[in-house]
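J.: This is the structure alone, sequence omitted:
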C-alpha cells in the first residue's frame, strides 16, 4: 500500500517523459468543482515565491459563471519539477501543504533528492515506473496508424529502447520523421550514460571487470553528478577490493586500497583549489 494514505498532498515521482504531469492534470480535471493551477517549481523555487503563492492560494476559491449558473471552484495546485527547488522553497512548500485547504500534487523525477525525501514525509507517495518497450510500442503504433502513418512494430520497439522508454522522446521522434522504418529506428539514440542515476553510475565505476573501462567513459559516469559522485565513490571504493580481483594477496589489496585513498584525498585538495 502507498505510504501516508491520509496525507494532505501527493508526491508523484518517476523518470522523465512517462506522463506524470499529463496524468496529474487529467486527474485534477476529473471534478468540475476544481480549477487546475499549475506551477513549475524550477521557476517558482525560492521560499519567497512559495510564501507569496501560499498567501494567495491557502484558502482560495473562485466563482465560476456559466450557462448552468454560478458555482464555487477550489484550486488543485500542481507543483511540477519539485526536485529543482532549493531547501528554503521545499520547506515553504511543506508549510503550504500543512495550511492550505486545496489539494496539492507535487511532481518530481529524482525521488532520492534530499529535499524530496523531506517533502515525501508529508505526502502520499506514488511512484511511476517506466513502461516496458512493447506497451509503449503498441500505443505509438496505434497513434500512428490512426493518423494514417506507416508503422512497423519491431522498428517502433527499437526506437522505444533507444529512447529509454521516454514516451515524450518517442513521440517527438515520430513527429519529426513522420514514419518509422528500419532506416531511422536508431536515430534518436540517447546517451546511455545520461539515463543512469548516480547510484547506477557508481556501481559501474566500481564494478570488477576483466577489461578496464576506458577513461573517457569513466569521466562520463563521473559527470552525471559531479557533486554527488565523489561522495558515492568515497563511501563505496573499498567494496570491490573485498572480491580480491585477479587473485591478489592481502598485501597487494591493502596497497591498492591505500593508493585509492591517497588519490581520493588528492582529488579533494585539487577540487578545493579550483574553487
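T.: Right, received. Where do you want to start? In this text, all values refer to a predicted model and were calculated from it rather than measured experimentally.

J.: can we go C-alpha only for contacts and neighbour counts from here?
T.: Noted.

J.: following the lengthiest strand in the chain, which helix or strand comes up?
T.: Identified as the longest strand of the chain according to DSSP state E is strand 69-80. Counting by DSSP states H and E, the element after strand 69-80 in chain order, helix or strand, is helix 87-99.

J.: Structure two is appended below for comparative analysis:
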C-alpha cells in the first residue's frame, strides 16, 4: 500500500479539491455572488462556463456540500456527466423522475433549502432534442429542483435554457493563483520546486489548475520529490523549444526538405502534434520580424490543422501541410490547394 501523502496514493486533484466555495481560486466575482444567493437559500438555475480546470465542477460540488451537508447531499443532489448520458431518454426519465420527487426533511446545522439540485457536467455535449426536453423539465419543476449546467462552450447551449439560468464565466487561472495552490500542495507533500520549475509548470498548464496539479504529481511520481524544470517539461509532454524553433527556421529558410526532416523526427519521437502547433503558434505570434499578414495566414492554417487533428487526421500529414503553408507565407509564393485557390 502506498504511504499516506505519496504521489502513488490518492490523486492530488481529488485530495486537494476545495470543499467550500471560498477556497476556489481566482473566481472572486463568482464566489461572492453565489455566497449572497446562498444566504437567502434561493439559488437560481446556474450556468457555469469557461475553459477546463478553472473550478466549475468544484464550485458546484462545494456549493451543494455547504447547502446540504455530507449526509443529505446523497438524496438531494444528482450529478450526471452529460457527455455520457446526453440523450433525450435520460432527460425524459432519469432527470425528470428525480426532479419530480418530493423534498424531505433538512439536515441539522445546514441551510437545507426546500429544493433538490441536479448538476449536469459537460452539458454542451447534450443533443439539441435533449436540451429542448430539459427546458420543459426546468419549467415544470423549478419550485422543487434547481439545475446547475456546466460547460466549456456556452454557445452550444440553446438560448431558451441559457436565458433561464444565471450565467457565470470562469476565467483561466493566473500564474499567481496557480503558484499559490501548488506551493501549498508542495508544503503538504514534502515536494521541493527548484528554480524555474514553478514558471515552467505555469506555462505548461495554460491556466488549467487541474492540469497543473496533474503535471506536478506526475513529475513527482517519475522523478522524485525534487522537481526540476526538465521534470515538469517531460511530465507535461512539452516539446523542447529548440525543436519547435528548428521547425520554424526551416520554414523561414524556404526548404521543404528540411521542414519535412524536422517534422518526421518530431513525430518519431512521439511528440503530440497538437502540442507542436500550440508552441509553433506562440513562436509565430511573438516573432517581431514577421508581418501581420504572414502571421494571419500561418495561424489560420494552424487553426484548421487543430480541427483536423481533433477529427482524427494523420498527425504527420497535418504538420507537413502546416509547414508547407508556412514556407509559402515566408517566401511569398502561392500554395495551390483547397484553401488557397
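T.: Yes, it's here. Just so it is clear, the structure is predicted and the values come from calculations on it, not from any experiment.

J.: just to revisit the earlier point, for the longest strand of the first structure, buried residues please.
T.: 73-80 (16 or more other C-alpha atoms under 10 Å).

J.: Between those, which sits nearest residue 171 of the first structure?
T.: residue 80 (21.0 Å; C-alpha to C-alpha).

J.: correct me, but the closest one touches residue 40?
T.: Yes - the pair residue 80 of the first structure / residue 40 is scored as a contact, 4.8 Å apart, by C-alpha atoms under 8 Å.

J.: tally of neighbours for whichever residue in the first structure pairs up with residue 81 of the second structure?
T.: Residue pairing (TM-score structural alignment): residue 81 of the second structure is matched to residue 40 of the first structure. Per other C-alpha atoms under 10 Å, the neighbour tally for residue 40 of the first structure reads 15.

J.: is it true that residue 40 of the first structure touches residue 77?
T.: No - with contact defined as C-alpha under 8 Å, residue 40 of the first structure does not count as touching residue 77 (10.7 Å).

J.: Quick one: map residue 135 of the first structure onto the second structure.
T.: Using TM-score structural alignment, residue 135 of the first structure pairs with residue 177 in the second structure.

J.: now do residue 53 of the first structure
T.: So, by TM-score structural alignment, residue 53 of the first structure is matched to residue 94.

J.: same check, this time on residue 209 of the first structure
T.: Aligned counterpart of residue 209 of the first structure in the second structure: residue 294 (TM-score structural alignment).

J.: give me every residue that touches that match.
T.: 329-330 (C-alpha atoms under 8 Å, 6 or more residues apart in numbering).

J.: ok, the residue lying closest to residue 98 of the second structure once chain neighbours are set aside - how many residues close by?
T.: Excluding its sequence neighbours, the residue lying closest to residue 98 of the second structure (C-alpha to C-alpha, 6 or more residues apart in numbering) is residue 78, at 7.8 Å. Burial measure for residue 78 of the second structure: 17 neighbouring residues, criterion other C-alpha under 10 Å.

J.: Am I right that residue 78 of the second structure is in a helix?
T.: No - Residue 78 of the second structure is assigned strand when assessed by DSSP: H, G, I helix; E, B strand; the rest coil, not a helix.

J.: sec struct for residue 62 of the first structure, please.
T.: Assignment for residue 62 of the first structure (three-state DSSP): strand.

J.: Find me the equivalent region of the host helix or strand of residue 258 of the second structure in the first structure.
T.: Assigned by DSSP H and E, residue 258 of the second structure falls within helix 256-268. Using TM-score structural alignment, none of the residues of the first structure align to helix 256-268 of the second structure.

J.: follow-up on the earlier one: Throw the buried residues of strand 69-80 of the first structure into a markdown table and include distance to residue 87 of the first structure, thanks.
T.: Below are those laid out as a markdown table (distance: C-alpha to C-alpha, whole Å):
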| residue | distance to residue 87 of the first structure |
| --- | --- |
| 73 | 31 |
| 74 | 28 |
| 75 | 25 |
| 76 | 23 |
| 77 | 20 |
| 78 | 19 |
| 79 | 15 |
| 80 | 16 |
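
J.: Among the residues you listed, which one lies nearest to residue 169 of the first structure?
T.: Looking across these and measuring by C-alpha to C-alpha, the closest to residue 169 of the first structure is residue 80, at 18.7 Å.

J.: corresponding residue for that closest one in the second structure?
T.: Checking TM-score structural alignment: residue 80 of the first structure goes with residue 121.

J.: after the helix or strand harbouring residue 219 of the first structure, next one along is what?
T.: Using DSSP H and E, residue 219 of the first structure falls within helix 215-222. Going down the chain from helix 215-222 of the first structure, the next helix or strand is helix 229-236, by DSSP H and E.
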